[in-house]
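Q: make a model of this:
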Amino acid sequence: MKIAIALFVKNEAQDIAGWIAWHLALGADRLFIYDDHSTDGTWEILQAAASLYDIELARTHPEKTPDFYWRQADCYKDACRKATGHYDWIGCLDGDEYVSLERDENLGAFFSKFADYNGVGLSWRIYGSGTRVLKSRRPAYEAYTFHCTPDMGDCELGKAFIRPEDYTYEYETPHRLFLKNERYADALGRPLEWRGSIHDTLWEGACINHYILRSMENYVDRIRRRINSDLSDSTDYWNYFNRNDIYAPERKEFIERAGTIMTTIHIACANHYLQRLTHHGFATPTTSNAARLYRIQTHAQIPLVLDHPEGHVTQSSDADTDATQTLTGAVYAEDSQHIHLFVEQYGHISPTPFRLRHDGRFRCSLDYLLVPSSTKNRWHLRREDGGKYIAFPPPEAGNVVDANRDTAAEWEECSLIEKSVETPLLLASPHNVKNRHEFFEFLRQNAGRLTYDDFVLALAALPDGCRNDVSRSSEGRIISWI
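A: Here you go, the predicted structure:
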């Protein structure tokens, strides 16, 4: 059972890799992706992903087909033609639509149940912002976990998967594709009755998660792009679709599979960027790690963790704490005065930013000076540019961690417990990276010996303005989402 998915997309640099990773994790055999001349890095990211996975890319022709509606229709028709004779099923989706499987192991297992049908209609399940104001750096399937109730009328819309050889190539809307000898089923394998482009809402078995709003920041960007077409300068659209009635996180096994794929795409994008600047890709070293990795414990022997991804550093002795939220510290042999704090995920530094109270930075890694304490084998962590120390008040104060102390005493002490793991691999310390010029110089001086994780730490070391300048350049668009 071979499954293809077609995607029509424009300017989704922050989310496109997540969309790809999710559907590959679900078992899609091929992705046909049509880019509507993105200008934000989407096309460059797609090219990097296509070098790794079974993805066929094409760009639209606005000069030939000025109307967005017909450009989208032409892309879906083209994908169905290409899928005919090669794939058993094909679905046509947008960039904010993600297939969700309730219990099947993969898409092939789900569609194997529909031998007597040539179409399956899947309902929308509309997700709200989850009270988010700012954009999330996590993929939509992780960041947004609250959706509407099934009585929301828009959920009667959705998307269809069809047997491509039965497509008639008549096109009215992207929600229903017309078939020869049409036999549509719902997600539970029962005959589906269409009412135009809608049908009864059903989420059991499978559905389409529609992340139509995401955060308020995403919504504002959407208004700016579409204010002269189908949206107005109003919160009406937001108020209607921002439904956060039911908590329903996606299946952990799919998130894990997608996360591994996302990491691979991250590395490919960063490697492409590095090659363009230095003509060298990331090193594949045979040497051992040039940095020591530590778990940080407070003076009370409590480890440091994140209270949630994209959250704050806190103290926690809870044995059930998610290992992917435990803070790691890296100290390079060539720069033993600094420690870089981050979270490890899928064998690499997680690119998801986090916060430390009173620090002011929101990055995937925070660097501090290591200052020896008067107590043996204890250290203080001090901000290099501000001089403030990190403090670890007693747990009864709320497990907080603060970066606002002018002097260091017992509450500011911590221990470094060396870890036995060999990942992430770090070879070149970015301790001198403080601006855009130094970032480029770091990349060039270490060409041929940099690892992906060295690159992530160097990018994180840049002030926000410098990092934005790097990612807005023509070369940097491919790493704008990292």
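
Q: can we go C-alpha only for contacts and neighbour counts from here?
A: Noted.

Q: tally of neighbours for residue 29?
A: 18 (other C-alpha atoms under 10 Å).

Q: give the buried residues for stretch 52-61.
A: Within stretch 52-61, the residues that count as buried by 16 or more other C-alpha atoms under 10 Å are 53, 55, 56, 60.

Q: from those residues, which land in strands?
A: When DSSP state E is applied, these are split such that 55, 56 fall in strands.

Q: would you list the buried residues of stretch 52-61 in JSON lines and tack on distance to residue 480?
A: Output for those, formatted as JSON lines (distance: C-alpha to C-alpha, whole Å):
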{"residue": "53", "distance to residue 480": "21"}
{"residue": "55", "distance to residue 480": "21"}
{"residue": "56", "distance to residue 480": "23"}
{"residue": "60", "distance to residue 480": "23"}
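
Q: ok, the buried residues of stretch 52-61 vs residue 452, which is closest?
A: residue 53 (19.7 Å; C-alpha to C-alpha).

Q: tell me where the stretch 1-150 of the chain has helices.
A: Assigned by DSSP state H, counting those that start in this stretch, the helices in the stretch 1-150 of the chain fall at 16-25, 42-50, 68-83, 107-111, 140-143.

Q: out of the ones you listed, deepest packed?
A: Mean neighbours per residue, mean count of other C-alpha atoms under 10 Å, is largest over those for helix 16-25, with a mean of 24.

Q: which residues are contacting that helix?
A: Contact with helix 16-25 is made by 42, 45-46, 49, 95-96, 98-99, 139-141, 254-255, 257-259, 261-262, 265, as judged by C-alpha atoms under 8 Å, 6 or more residues apart in numbering.

Q: please apply the same query to stretch 72-80.
A: Applying C-alpha under 8 Å, 6+ apart, the contact partners of stretch 72-80 are 6-8, 32, 34, 60, 90, 92, 164-165, 167, 169, 171, 174.

Q: how about stretch 248-263?
A: Under C-alpha under 8 Å, 6+ apart, the answer for stretch 248-263 is 17-18, 21-26, 100, 141-142, 144-147, 346, 348.

Q: next, the structure of the following sequence, for comparison with the previous one:
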Amino acid sequence: MNSSLPSVAIALFVKNEFSDIAGWIAWHMAFGVKTLFIFEDHSSDGTWEIIQAAARCYDIRAVRTDPVAQPDFYLRQRDSFLAAAAECRGKYDWLGFLDGDEYLYLRHTSSLPQFLAGIPSDAAAIAFSWRIYGSSDKVVRPRVTAVEAFTQHSRAELGDNELVKSFVRPERMGQTYLNPHVFDVPGEDYVRPNGERVEHLVPVQPVDWSDAFVMHFICRSMEHYIQRIKRRMNSDLSDSQGEWRRFDHNDLTDSEPLRLLPAVHNALLPIYRAMVEDAITTLRQTAPLERHAGEVKAEIEKPRMVRVRSHLETYLYFAPATQEIVNATMGEADTHGLLPVFGAMFPSTPDMVTFFLPGHAGRNLKFAEDDRVSDQPIYRLYRLESGDTALMNPMNGLFACFIPSKEEEGYGRVEVNRHKINGWEQMKLEVVHGLDYPESRFTLPFSPNMRTESREILQWLVAAPVPPTVNAFLCMMYEVAPSVREEVSRRIPGLLFPFL
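A: Just a heads-up that it's a prediction; the model follows:
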């Protein structure tokens, strides 16, 4: 990043956002935010643990609030925002104030520092309009980021869109706390995203979505909203559907913010890896089991390296232009600069294949219609009596389908959305020699299957001389019954939600 660009921090006050906090962090980091000051209000769902994992990947200053010393929710938020402003004076050029369901979006750039460099130098604060998003008719909490799950929003005429959220130059902010929407800066120094001055320093401003706005996912799924009511009942929400009907507007669909997803997913990758690593560490430290007299013997197992050959006589490749795994002939791959994708199969989890892109660790490998974020996606092999095989997403049971190439593209898609196996879903595995898998992996002391109990998994984790790798752990978890996955996950709330 250009060192002459302004430095940016965001202050976040958050509670019980386990399913979305990692995506929120990745979204703003992908926009070029330097530091996040996160004030965590004693969540009970794993939010704090996910923030701790993310803090190993990015510059995140996380503290927990003190509800005993300050029992009032809004005063705790006030104290947190003022503390962030004090910390940022003289260290950061800009400080934003957001909640966990608010995502800043810039329409004409992918860089927040670049956007802020264009703000008049005499402006001390920017007021961004809300854009309130509805549920997109979702009832159950999605496992993808809020931006890709909820793409439908209200019309500008919805009155609540007139509320704003602010980014402020911290050294020009006074000591008085006004509210979470506007801050102690002279009104004549407050501007809108287009640089125009605000007429009055109030939280309600004319709606302006032309250059930038704050995506406010106030509803999200019905499951999200029920949790929100439970958390804030008798403060600003009540046990009724009134607020849901007020905000659940799905009038317009906007896919423009999805342009940032490749960058956001790449920013998510290290957080997700850290979450699984922390889950493994916590389970090893807290499982209520005694160690065996002898530890599990650490024997490194060698994987069988394979390539997928589809019914079309094509292979798997990564297409940089679309950021997806596709199928193509070797000639098409050479013509269009496609990168070969390989699979690793380990003896202790013989029904699982881990795909990877040699030399490109840290790049999200995505099949079309598979919403998981991973640089080494795992698939189950579904074997047919004919000797052919199909690839199945172990999270939802859907099969991969190999679509013939289109002449104008030069390769075909691989869509993971089929409920049945027909001709286009069938493929074979070809062994590849002379290729190494980038991670060492130790043999499991048991053969995971649908009869495996959580006790066996926990005992293995406690007794293992070294922690298993992320993919070894996930491969094992995909082999066992869903009820066992839930038993293990309950010991580490939130950390494994995107994966199981």
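
Q: quick revisit: state the pair within the contacts of stretch 72-80 of structure 1 that is farthest apart.
A: 60 and 165 (23.4 Å).

Q: rewinding a little: closest to residue 405 of structure 1 out of the helices of the stretch 1-150 of structure 1?
A: Checking the helices of the stretch 1-150 of structure 1 against residue 405 of structure 1 by C-alpha to C-alpha gives helix 140-143 as the closest, at 32.8 Å.

Q: read off where that closest one ends up in structure 2.
A: Mapping helix 140-143 of structure 1 onto structure 2 (TM-score structural alignment) gives residues 146-149.

Q: the matching stretch vs structure 1, average distance?
A: Its match in structure 1 and stretch 146-149 of structure 2 itself, once the structures are fitted together, sit a mean 1.6 Å apart by mean C-alpha distance after the TM-score superposition for structure 1.

Q: ok, and what's touching that stretch?
A: With C-alpha under 8 Å, 6+ apart as the test, stretch 146-149 of structure 2 has contacts from 20, 23, 136, 142, 217, 220, 257, 258, 261.

Q: what sits against the nearest residue to residue 334 of structure 1 once chain neighbours are set aside?
A: Nearest residue to residue 334 of structure 1, sequence neighbours excluded (C-alpha to C-alpha, 6 or more residues apart in numbering): residue 429, at 7.1 Å. Counting by C-alpha under 8 Å, 6+ apart, residue 429 of structure 1 touches 332, 334, 335, 454.

Q: how deep is the second one tucked in, by neighbour count?
A: The local packing of residue 334 of structure 1 (other C-alpha under 10 Å) involves 13 other residues.

Q: mind checking what it lines up with in structure 2?
A: Using TM-score structural alignment, residue 334 of structure 1 lines up with residue 347 in structure 2.

Q: and stretch 180-196 of structure 2, which residues are buried?
A: By neighbour count with 16+ other C-alpha under 10 Å, stretch 180-196 of structure 2 contains the buried residues 180-185, 187, 189-194.

Q: let me know the closest of those to residue 280 of structure 2.
A: residue 180 (37.6 Å).

Q: does the closest one belong to a helix, a strand or coil?
A: Three-state assignment for residue 180 of structure 2 (DSSP: H, G, I helix; E, B strand; the rest coil): coil.

Q: how close does the counterpart of it in structure 1 get to residue 250 of structure 1?
A: Under the alignment (TM-score structural alignment), residue 180 of structure 2 maps onto residue 174 of structure 1. Distance, residue 174 of structure 1 to residue 250 of structure 1, using C-alpha to C-alpha, to the nearest Å: 25 Å.

Q: now do residue 229 of structure 1
A: 33 Å.

Q: compare those two (neighbour count), which wins?
A: residue 250 (16 against 8).

Q: have a look at how far, on average, the longest helix anywhere in structure 1 is from structure 2.
A: In terms of residue count, the longest helix belonging to structure 1 (DSSP state H) is helix 252-278. Mean deviation of helix 252-278 of structure 1 relative to structure 2 after superposition (mean C-alpha distance after the TM-score superposition for structure 1): 2.3 Å.

Q: tell me who's in contact with the residue nearest to the spatial centre of structure 1.
A: With distances taken as C-alpha atoms, centre = their mean, residue 139 lies nearest the centre of structure 1, 3.0 Å away. By C-alpha under 8 Å, 6+ apart, the contact list for residue 139 of structure 1 reads 15, 18, 19.

Q: between those residues, which is nearest residue 465 of structure 1?
A: Among the contacts of residue 139 of structure 1, residue 15 lies closest to residue 465 of structure 1 (C-alpha to C-alpha), at 21.7 Å.

Q: and residue 298 of structure 1, how close does it get to residue 304 of structure 1?
A: According to C-alpha to C-alpha, residue 298 of structure 1 and residue 304 of structure 1 sit 8 Å apart.

Q: any common contacting residues for these two?
A: Shared contacts of residue 298 of structure 1 and residue 304 (C-alpha under 8 Å, 6+ apart): residue 315.

Q: hang on, the earlier thing: can you give me the angle the longest helix of structure 1 makes with helix 42-50?
A: 110 degrees (axes from the mean of the first three to the mean of the last three C-alpha atoms, to 10 degrees).

Q: can you tell me which of the helices of the stretch 1-150 of structure 1 is nearest to residue 468 of structure 1?
A: Judging those by C-alpha to C-alpha, what sits closest to residue 468 of structure 1 is helix 42-50, at 16.2 Å.

Q: and that closest one, how far from structure 2 on average?
A: Superposing on structure 2 and averaging over aligned pairs (mean C-alpha distance after the TM-score superposition for structure 1), helix 42-50 of structure 1 comes out at 1.4 Å.

Q: what span of structure 2 lines up against that helix?
A: Here helix 42-50 of structure 1 aligns to structure 2 at residues 47-55, judged by TM-score structural alignment.

Q: can you list the residues that contact the matching stretch?
A: Contacts of stretch 47-55 of structure 2 (C-alpha under 8 Å, 6+ apart): 15-18, 21-22, 25, 40, 42, 60-62, 270-271, 274-275, 278, 494-495.

Q: and for stretch 121-128 of structure 1?
A: The contact list for stretch 121-128 of structure 1 (C-alpha under 8 Å, 6+ apart) reads 144-148, 150, 154-161, 176, 184-187, 192, 199-203, 206-214, 241-244.

Q: in structure 2, which residue range corresponds to it?
A: Mapped onto structure 2 with TM-score structural alignment as the criterion, stretch 121-128 of structure 1 occupies residues 127-134.

Q: Provide a list of residues in contact with whichever residue in structure 1 pairs up with residue 10 of structure 2.
A: Mapped onto structure 1 by TM-score structural alignment, residue 10 of structure 2 lines up with residue 5. Listed by C-alpha under 8 Å, 6+ apart, the contact partners of residue 5 of structure 1 are 28, 30, 31, 32, 90, 91, 92, 93.
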